[in-house]
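S.K.: coords please:
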Amino acid sequence: MPTLTELHALTARLGHPVLRAPSDSTARFSDGSAYRFEIPSVEGPEVLLAVLEEADRREVRVDRTSQGSGVMMLTDAEISTMAKLGAERGIEINLFLGPRAAWDTGGQAKLTQAVGAAARGNAMVAACVADALRACDLGIRSLLVGDLGVLEILDRLKRDGTLPAGLVLKTSVLMPLTNGPTAGVLSRLGASTLNVATDLSPAHLGEIRAATDLPIDLYLEVPDDQGGFIRFYETAEIIKAAAPVYLKMGLRNAPNIYPSGGHLGAVPKELGRERVRRAALVQRLLGELAPELATRSAPSRPKDLGIPEV
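M.R.: Have a look, this model is predicted:
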């Protein structure tokens, strides 16, 4: 049996060193930014408008919004409106693929989140592809993927021209990513941006950064069903270890609104506004504690942002 030192040397030789403290990442987004803000759970055009209004009011630059209910829970008109708003503002509009095990007739996903976003059977894979084709036809250029096989299929469809070559494929937090080797697998399967587990330390993030140059997505405030952490004071360390990184603003003590709809009234809009307020708190904190990180490049519609095409 090798010693611990020998084991760590072996993983390092394979390209995955064990880090005690991460070195500062020098990688950046295409516009030179070390980080961007993502507002999740933007479930439709009314929520998107509320988020944009709050961002303008608080002077927070939102780079990406993401949605959790899925393409199948939106009408064509709703998707088209979101795409138009994203194109006008230069914001990535990310939509989840709708079919998933947690909403299907099977029992395992009712007991554990580990398979909740999986595509249960090939018919569900086909339904995910249908969601992707429909969203792209309506101008969307960023999709949230929760299944490994679907990710690989969508990448193949990008390569053969069925889907747009510039389509962003964002992995879901429901598809566990906790280490460098797994990051490498997702990268090879076609991921464009990697949603990592919510509880990773800066050293863990540094190990993932050493394995891939893809952007990392990380909740700074974590929904209760994913751990409920609030990591605002770690923001500078996270950026230094993980850049380029999307800082995701979830909410503790907030209801699960998936699948969303008019039956929830104003709740999704107010949650969206509060997520922007949380981003403003992080922005202020960065300005005080790490001013060298607080300055961001001017908005430029960067090529690596999945801005809708309408």
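S.K.: Going by C-alpha atoms from here, please, whenever you check contacts or count neighbours.
M.R.: Will do.
S.K.: can you give me the strands in the stretch 151-300 of the chain?
M.R.: Residue ranges of the strands in the stretch 151-300 of the chain, as given by DSSP state E, counting those that start in this stretch, are 168-171, 194-195, 216-221, 245-249.
S.K.: nearest to Pro302, of the ones you listed?
M.R.: strand 168-171 (12.9 Å; C-alpha to C-alpha).
S.K.: what helices or strands is the closest one leaning on?
M.R.: If you count contacts as 3 or more C-alpha pairs under 8 Å, 6 or more residues apart in numbering; DSSP states H and E, strand 168-171 packs onto strand 142-145, strand 194-195.
S.K.: Packing partners of the last one?
M.R.: If I follow you right, that is strand 194-195. Contacts defined by 3+ C-alpha pairs under 8 Å, 6+ apart place strand 194-195 against strand 168-171, strand 216-221.
S.K.: Format those as TSV; extra columns: distance to Arg134 and mean neighbour count.
M.R.: Formatted as TSV, these follow (distance: least, C-alpha to C-alpha, whole Å; neighbours: other C-alpha atoms under 10 Å):
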stretch	distance to Arg134	mean neighbour count
strand 168-171	15	25
strand 216-221	25	26
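S.K.: residues contacting Gly228?
M.R.: Contacts for Gly228 (C-alpha atoms under 8 Å, 6 or more residues apart in numbering) come out as 221-222, 251-252.
S.K.: and which of these is nearest Ala266?
M.R.: Nearest member of the contacts of Gly228 to Ala266, counting by C-alpha to C-alpha, is Leu251, at 16.1 Å.
S.K.: What residues sit buried inside stretch 197-205?
M.R.: Under the neighbour-count criterion of 16 or more other C-alpha atoms under 10 Å, stretch 197-205 has 197-199, 201-205 buried.
S.K.: quick one more, to check against the first:
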Amino acid sequence: MPDVPPSTPRRPGEHALASLGLGTPALSPADASPHSFPDGGSWRTEVPSVEGPEALDAVLEEATRLDVPVHRISQGSGIWMLTDAEIAEMVDAAAEHDIELCLFTGPRGTWDIGGSVRTDSRGGGLRARGHDAVAGCVEDAVRATELGVQCLLVADEGVLWTLHQARRRGIIPADTTLKVSALIGPVNPAAYAVHERLGADSVNVPSDLPLAHLTEIRRVSAAPMDMYIEAPDDLGGYVRMYEVAELIRRGAPLYLKFGLAKAPSIYPSGLHLRETVLATARERVRRGRLALDLLARHGADGGMSPLGSRLPGTLNRFPDTTHETDKD
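M.R.: Here you go, the predicted model:
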């Protein structure tokens, strides 16, 4: 007979430790996030680093085999690394399974001519350097949305604000969602609130943020949060599997990102990395199954958003000032 989940969530090792005199204090209701997705759910799932149609097919096949619900898949190499036909194929496959497809926009500092990103200070980091890099991101955004992509991944605050204005103007569809990359993720509540006001519909925070920082963020912003449950090595390689239930409790509305540590870098992707791309795509889904199984064992697997839901709800934005003119 399968185990029946407890009626209320339990913490890892709770009963065994209590019997050994090592029980932990009760969780504080004040730490819990008061927010949720507009559909009432507290968490959704994302499989990152899905670099093309073949990788997407592998994810869909593995998700079906392992019964892993997927709300969003994202890509990291960039829109410009895909042909129109490849993007259209990914759009169709994602739509068929009611999954949001998120592709990365334009040039970023690590693949640019600026050497400062390779210094100890990291210089401008991953951001778009100069007008032409912003223009490249906008070009990517227009092209991708014309092909049916509904979510754009950004790694620059200026690009975020520009694309937010573009959807206000109808240059890209108004229901396009904008996702802030882990490459520039905010680490304090003030910065998180600024990203929301610049147009972010979900914000990837670094996976090393302590639980208390998630609570601080949720006191000032309801914008959906993305977090790697297992982070790639270049983002720290952190594995927070046993904290998933508490991450949801404090960080909701939260996208659980199923990343993969100890894996080779695949950006920018191509045929030369095909086997690695496919193998790591499948393993990311398996990691998702492990996280979901753990939630179920602890009776904490309730509150998932319905599959197919993607919009973030009403968020706070800076006012539109682009049509204002100087007065004498």
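S.K.: Could I get the TM-score for this pair?
M.R.: Remark: TM-score between the superposed chains equals 0.88 [TM-score structural alignment, normalised by the length of structure 1]; 285 aligned residues with a C-alpha RMSD of 1.8 Å.
S.K.: circling back: and the helices and strands packed on strand 194-195 of structure 1 as a markdown table, adding distance to Phe232 of structure 1?
M.R.: Below are these laid out as a markdown table (distance: least, C-alpha to C-alpha, whole Å):
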| stretch | distance to Phe232 of structure 1 |
| --- | --- |
| strand 168-171 | 23 |
| strand 216-221 | 6 |
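S.K.: Could you pull out the helices in the stretch 151-300 of structure 1 for me?
M.R.: 180-188, 202-211, 235-242, 267-289, 291-294 (DSSP state H, counting those that start in this stretch).
S.K.: Export those helices as CSV, with columns for distance to Leu154 of structure 1.
M.R.: Below are the helices of the stretch 151-300 of structure 1 laid out as CSV (distance: least, C-alpha to C-alpha, whole Å):
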stretch, distance to Leu154 of structure 1
helix 180-188, 13
helix 202-211, 22
helix 235-242, 26
helix 267-289, 29
helix 291-294, 35
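S.K.: among those, which is nearest Pro22 of structure 1?
M.R.: The closest of those to Pro22 of structure 1 is helix 202-211. By C-alpha to C-alpha, the value is 4.8 Å.
S.K.: what do we get in structure 2 for Ala210 of structure 1?
M.R.: Counting by TM-score structural alignment, Ala210 of structure 1 lines up with Arg219 in structure 2.
S.K.: Can you report how many residues neighbour its match?
M.R.: 15 (other C-alpha atoms under 10 Å).
S.K.: same thing with Ala18 of structure 2?
M.R.: Each residue near Ala18 of structure 2 was counted by other C-alpha under 10 Å, and the total is 11.
S.K.: and it, helix, strand or coil?
M.R.: Three-state assignment for Ala18 of structure 2 (DSSP: H, G, I helix; E, B strand; the rest coil): helix.
S.K.: what does stretch 144-151 of structure 1 correspond to over in structure 2?
M.R.: Using TM-score structural alignment, stretch 144-151 of structure 1 lines up with residues 153-160 of structure 2.
S.K.: Centre of the chain to the matching stretch, how far?
M.R.: 14 Å (C-alpha atoms, centre = their mean, to the nearest Å).
S.K.: Going by neighbour count, list what's buried in it.
M.R.: Buried residues in stretch 153-160 of structure 2 (16+ other C-alpha under 10 Å): 153-157, 159-160.
S.K.: Would you point out the most distant pair within these?
M.R.: Of all pairs drawn from those, the widest gap by C-alpha to C-alpha lies between Leu153 and Glu157 and measures 11.5 Å.
S.K.: Can you report how many residues neighbour Ile79 of structure 1?
M.R.: That count, for Ile79 of structure 1 with other C-alpha under 10 Å as the rule, works out to 23.
S.K.: And for it, nearest residue in space, chain neighbours not counted?
M.R.: The shortest distance from Ile79 of structure 1 to any non-neighbouring residue, by C-alpha to C-alpha, 6 or more residues apart in numbering, is to Leu138 (6.7 Å).
S.K.: Check Ser116 of structure 2 too.
M.R.: Nearest one to Ser116 of structure 2, counting by C-alpha to C-alpha, 6+ apart, is Gly123 at 4.7 Å.
S.K.: ok, now how distant is the one you found from Gly109 of structure 2?
M.R.: The gap separating Gly123 of structure 2 from Gly109 of structure 2 is 9 Å, by C-alpha to C-alpha, to the nearest Å.
S.K.: out of these two, which sits in the busier spot?
M.R.: Between Gly123 of structure 2 and Gly109, Gly109 has the larger neighbour count (other C-alpha under 10 Å), namely 22 against 14.
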